[in-house]
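1. This is the structure alone, sequence omitted:
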């Protein structure tokens, strides 16, 4: 299936889910807090977003658990974190055209709210929450398989740098890497790199290139987080 076909299929599936919801529940799922505040008598999608976040974690975790029988708890956690990250969910919502359905306050709409990652990710979670309320867990599992794992694709990028970047960005932080030492002969250098989260050094890594050393540093910090 081509990329364009996948986008079209995702849009059709999202539209089907929205059409299947009772009108009141659909309106709640699509109502951003800015719209609810402006209208005064409308519920925002924040409660459904909370529920959908939990359902997504369970659905994706269950799928990964079955797909990767030899993966460690840490590996499964990192893969799930990638798949349910704000950037991943907002990308799904954007490709699925969810933004065009959203009910936004005038200020939010005029400032580009229909394409803001945080708004889109929250709306996707709210949609899953609404589907769970209306049709239950099995329908949510079916939808998540189709939306998050199209054609049964279970290839998940698990490099530590990408995962750390997404985890920190989810918390509104930043990640930087800086070379602190280069040793060895010119034809075989050995790089030592420091990983800084929000400006604070959290780990160091080594490798035959800056890229390898950065990956090693990110992996070391993720491992230390798992040990907590």
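-> Cool, the structure landed. In this text the structure is predicted, and so the values were computed from the model without any measurement.

2. from here on, contacts and neighbour counts on C-alpha atoms
-> Fine.

3. contacting residues for residue 63?
-> Contact partners of residue 63, counting by Cα atoms under 8 Å, 6 or more residues apart in numbering, are residue 145.

4. Could you check how far it is from residue 104?
-> In this view, residue 63 and residue 104 are 33 Å apart by Cα to Cα, to the nearest Å.

5. And the contacts of stretch 199-209?
-> 174-176, 188-196, 212-218, 220-221.

6. okay, now the one to match up with it:
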């Protein structure tokens, strides 16, 4: 890959304890596919490192949850899914100041790509993958435990998922199964926004908008329970 790390980005990576060795690894982790339209033709994007980082994150969080108590498999899975979700990864990314260091094409940046939960979550996982490649599993796991400390020690994922709670509410009240439908999709693929409506026949409906369909469904179910539950 051509190009070098911006001095401010290198300093930021070092502040995060990531200590770049091979610049190409970190350039790849921070490069969105759109950058190839305005940068070097051979610039690799973050997708391969994201794939790797996702697995390192999942294993690290699963190991922490297993050691933290004797919760049954279902509860462990519920917390794991919440802790490694794109929304959580994006929240961590914002907390460490990642958005300004992502290499985006001009159009993607103008469209708000640097604040997209999808892109931020993916790049956060790519950085974990880069840390694993350069410094090994123990260093990547230590990074995760440090950045995710508040989420791991807090209540993230302990409450029942709103979609599950709504499903149980409908069954318990002898109502029809909730129906979810996308009523609107706007924005480019890298900064899409979805509006979802959930309806329970003979009760009512609620809507919510988010940067992913699954998050919009979660928020819509939550809004329905708050209105009718």
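-> Thanks, I have the structure now. None of the values given here were measured: they were computed from a predicted structure.

7. before we move on, the earlier item: pull out the buried members of the contacts of stretch 199-209 of the first structure.
-> Neighbour-count burial within those applies to 174-175, 190-196, 212-218, 220-221; the criterion is 16 or more other Cα atoms under 10 Å.

8. quick one, helices of the second structure?
-> Counting by DSSP state H, the segments of the second structure that form helices are 7-15, 23-29, 47-68, 73-83, 86-95, 106-110, 117-135, 137-147, 149-153, 162-172, 213-228.

9. among the ones you listed, which is the most enclosed?
-> Among the helices of the second structure, helix 117-135 has the highest mean neighbour count (mean count of other Cα atoms under 10 Å), at a mean of 24.

10. Now do the same contact list for the spatially most central residue of the second structure.
-> For the second structure, the residue sitting closest to the mean C-alpha position, by Cα atoms, centre = their mean, is residue 86 at 1.5 Å. Residue 86 of the second structure is in contact with 117-118, 121-122, counting by Cα under 8 Å, 6+ apart.

11. do that again at 6 Å, thanks
-> Listed by Cα atoms under 6 Å, 6 or more residues apart in numbering, the contact set of residue 86 of the second structure reads residue 121.

12. if I look at it, how far off is residue 92 of the second structure?
-> Applying Cα to Cα, the value for residue 86 of the second structure to residue 92 of the second structure is 10 Å.

13. Quick one: closest of the helices of the second structure to residue 36 of the second structure.
-> Proximity to residue 36 of the second structure, assessed across these by Cα to Cα, is greatest for helix 106-110 (10.4 Å).

14. Between helix 73-83 and the helix or strand containing residue 167 of the first structure, find me the angle.
-> Counting by DSSP states H and E, the element that carries residue 167 of the first structure is helix 160-170. In terms of direction (axes from the mean of the first three to the mean of the last three Cα atoms, to 10 degrees), helix 160-170 of the first structure departs from helix 73-83 by 60 degrees.

15. helices or strands up against helix 160-170 of the first structure?
-> Judged by 3 or more Cα pairs under 6 Å, 6 or more residues apart in numbering; DSSP states H and E, helix 160-170 of the first structure is in contact with helix 210-227.

16. What helices and strands are in contact with the helix it packs on?
-> Applying 3+ Cα pairs under 6 Å, 6+ apart, one finds that helix 210-227 of the first structure contacts helix 160-170, strand 200-207.

17. Turn the ones you listed into TSV, including distance to residue 144 of the first structure.
-> Formatted as TSV, those follow (distance: least, Cα to Cα, whole Å):
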stretch	distance to residue 144 of the first structure
helix 160-170	20
strand 200-207	35
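
18. Of all these, which one is nearest residue 9 of the first structure?
-> When these are ranked by proximity to residue 9 of the first structure (Cα to Cα), helix 160-170 comes first, at 26.5 Å.

19. And the contacts of the closest one?
-> Residues from elsewhere that reach helix 160-170 of the first structure (Cα under 6 Å, 6+ apart): 215, 218-219.

20. Stretch 98-108 of the first structure too?
-> 30-32, 34-35, 114.

21. What about the residues you listed, which one has the most neighbours?
-> Neighbour counts for the contacts of stretch 98-108 of the first structure (other Cα atoms under 10 Å) peak at residue 30, which has 28 neighbours.

22. Skipping adjacent residues, who's closest to it in space?
-> Among residues not flanking residue 30 of the first structure along the chain, residue 102 sits closest, at 4.9 Å (Cα to Cα, 6 or more residues apart in numbering).

23. count of neighbours near the one you found?
-> Neighbours of residue 102 of the first structure using other Cα under 10 Å come to 20.

24. same question, residue 205 of the second structure
-> The burial count for residue 205 of the second structure: 20, using other Cα under 10 Å.

25. Which residues are in contact with it?
-> Residues near residue 205 of the second structure by Cα under 6 Å, 6+ apart: 198-199.

26. Understood, closing this out.
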